[in-house]
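Undergrad: Provide a 3D model corresponding to the input given below.
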Amino acid sequence: MDSYYFYTKRLCVGYKEKAVIKDIEISLPKGEILTLIGPNGAGKSTVLKSIAGQLKTLDGVIYLGKTALTDMKVDERAKKMSVVLTEKIKTEMMTCEEVVATGRYPYTGRFGILSKEDKRVVEEAIGLIHIEDIREKDFAKISDGQKQRVMLARAMCQEPEILILDEPTSYLDVKYKLEFLSLLQEMRRKKELTVIMSLHELELAERVSDKILCLKGEYTEKYGTPGEVFTEGYIKGLFDMTKGSFDEENGNMELEPVKGVPEIFVIAGGGTGRPIFRRLQREGKAFAAGILYENDLDFPPAKALAVNVIGAKAFEPMAAELAEQAKQIIDQCGRVICTRKNFGSFEMMNKELLDYAMKTNKRIEIYEIQKGMK
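TA: So this is what the prediction gives:
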């Protein structure tokens, strides 16, 4: 284990001597991001609190370097590890800068008096997390996204080697989610910071993590890189999905498709069909789609939402029999929607389908994403 900075051996966590998860095996080099995923109640927060020392472990050992956490004194651990959990702190008339400065508690002693070095670290943390513009504002009066950034700066004031975060993107809008996770990656690169956190957003977990730990039941389900974890069908089983779908390859999540005989045929491609597919699903209308290359942006949502999808192998000319299949479906449909104004040289078969629909007097709707219905 010499090559790993953080690792556990047969870790068992739980409450009041009752195990929640057993035999947790984690191994992380310094400067990697580990994300815990799993259904609600799977034990993600329990694992994080146990690693942070807020819950007593029932069995096993947690190591930082070659030292077991249980062998570290409280102040030594506070200098190595910083924790940001979901509980919101209560402040009275404290500026954001003052909240950040409380992160120096492992170094300031019982009176909390900041030295010149402490002030330098506070200043560095404020700059690192880019909160200069709110440093003088009342912490209680800023947005949740801003508070999360302040708490991250506070954590960085401890100059930790490892950061523990429980659902850090909860209650944040998409702007702050992306900014926050980008900051974690920035700190990993600049500070070689190791991060262990839980996330609900699977698509973000897949993008930001070096390793992923999947929790379900008494034992860990899977541990590995995003590529090793996000394999076809795995997430659906992990979360016991009975409705809708999740495409592990690209992070697409779709609602349950409308079943039945397709009444609409959609000619799309290049991502132009996705809003149409989802609109038809919302309207409860069964549809078919094609011809779509299997590497096209429209193929995953069409596969999830359409009754029939006619797919073509990527980087090859569309086979003639695909057009015949599509025409047979068009014959059964009363309406054809086309989201393309122009067709590439490899897509002329779709132009042929549109011409066929016109010749057979189908109701045609040409839809341009930026201009609306025509």
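
Undergrad: from here on, contacts and neighbour counts on C-alpha atoms
TA: Will do.

Undergrad: so which elements touch the lengthiest strand in the chain?
TA: For the chain, the strand with the greatest residue count under DSSP state E is strand 6-15. For strand 6-15, the packing partners by 3 or more CA pairs under 8 Å, 6 or more residues apart in numbering; DSSP states H and E come out as strand 18-24, strand 27-28, helix 44-52, strand 59-64.

Undergrad: again, 10 Å this time
TA: strand 18-24, strand 27-28, helix 44-52, strand 59-64, strand 67-68 (3 or more CA pairs under 10 Å, 6 or more residues apart in numbering; DSSP states H and E).

Undergrad: one more, so I can put them side by side:
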Amino acid sequence: MEKNILEVKNISLSYQKDPIVKELDVSFMKGKISVIIGPNGCGKSTLLKGISRLLKKETGSIILNDTNMDELSNKEIAKQLAFLPQSATAPEDVTVRDVVELGRYPYRKVLQKVSQEEKIIVDEVLQQTGLFHLRDENINNLSGGQKQRVWIAMALAQKTEIILLDEPTTYLDLGHQIEVLNLLKELNETTGQTIIMVLHDLNLASRFSDYMIGMKDGRVVYEGVPTEMMTPTILKDLFGIEAYIGEDPVDKKPICLRFD
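TA: Model (predicted):
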């Protein structure tokens, strides 16, 4: 039986008193890649912000590894869960290594310097993400795909069981999108980390997910494996499109051939 590592129960979230997520229930399986899909404004990003406590919930509870997150400090949560927002930015004049080292903040006291042990962890993550040769480069000199690898490396440096990513392929060309998603898939397979992300591209969502979650109007209305989710009926309800579904010739996952 699959174990749920994260459970969201009856959660409601608002922006400036405008309700976005409404009494939502959803669970995420340990060691799997779960992808959240849905139309713009349905609450996908808001849900991730609520889970990571960047946005205060109004109702409900979030259970992380069988513990209510209300009972955990921010640092305790940061040792179990990393969140990569949609548009991460770095200050001027910082190197790739500087940014990745920020991922170690939950393990350090205020003003404590990076230990030798932490430097080893950072080096390992830089190697793992193919960034070691760029470690002393100013992050603002990197390409979009390289920058996204740096942010992922920073999240990996936290050494968490769960990584949340809000549209990690935004603003990237197709080649860099595949590069980033292949990296996340490889990390999931080699480390067993649970990955939860929001994606807009339905075919990429199907290709790289173990489980898909469909949101609409602030609620989860569909969930299942890609073959259950990528159907004309569900896609019409979620996005208002007439979808024609085929099969990927390589991994046999469902793909949207065209939509009207």
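
Undergrad: returning to what we had before: Ile337 of the first structure: which of the helices and strands packed on strand 6-15 of the first structure is closest?
TA: helix 44-52 (45.2 Å; CA to CA).

Undergrad: just the helices and strands packed on strand 6-15 of the first structure: most buried one?
TA: helix 44-52 (a mean of 22; mean count of other CA atoms under 10 Å).

Undergrad: hang on, Ile310 of the first structure in a strand?
TA: Yes. Looking at Ile310 of the first structure with DSSP: H, G, I helix; E, B strand; the rest coil, it is inside a strand.

Undergrad: my guess is it meets Phe287, correct?
TA: No. Taking contact to mean CA atoms under 10 Å, the distance of 11.9 Å between Ile310 of the first structure and Phe287 leaves them out of contact.

Undergrad: quick revisit: looking at the helices and strands packed on strand 6-15 of the first structure, which is closest to Val74 of the first structure?
TA: It is, among those and with distance given as CA to CA, helix 44-52, at 11.0 Å.

Undergrad: so that closest one versus strand 6-15, what angle?
TA: Compare the direction of helix 44-52 of the first structure with that of strand 6-15 by axes from the mean of the first three to the mean of the last three CA atoms, to 10 degrees and you get 120 degrees.

Undergrad: rewinding a little: post-alignment, the longest strand of the first structure versus the second structure, mean distance?
TA: In this overlay with the second structure, the average offset of strand 6-15 of the first structure from its partner residues is 1.9 Å by mean CA distance after the TM-score superposition for the first structure.

Undergrad: skip the chain neighbours and tell me the closest residue to Pro39 of the first structure.
TA: Leaving aside its chain neighbours, Pro39 of the first structure sits nearest to Phe239 (5.5 Å; criterion: CA to CA, 6 or more residues apart in numbering).

Undergrad: looking at Ile310 and Phe287 of the first structure, which is more packed in?
TA: More crowded of Ile310 of the first structure and Phe287, by other CA atoms under 10 Å: Phe287, with 28 against 19.

Undergrad: surely that one touches Lys303?
TA: No. Counting by CA under 10 Å, Phe287 of the first structure does not reach Lys303; the two are 11.1 Å apart.

Undergrad: show me the contacts for the nearest residue to Val21 of the second structure once chain neighbours are set aside.
TA: Excluding its sequence neighbours, the residue lying closest to Val21 of the second structure (CA to CA, 6+ apart) is Gly218, at 4.1 Å. By CA atoms under 10 Å, 6 or more residues apart in numbering, the contact set of Gly218 of the second structure is 12-13, 19-24, 38, 41-44, 46-47.
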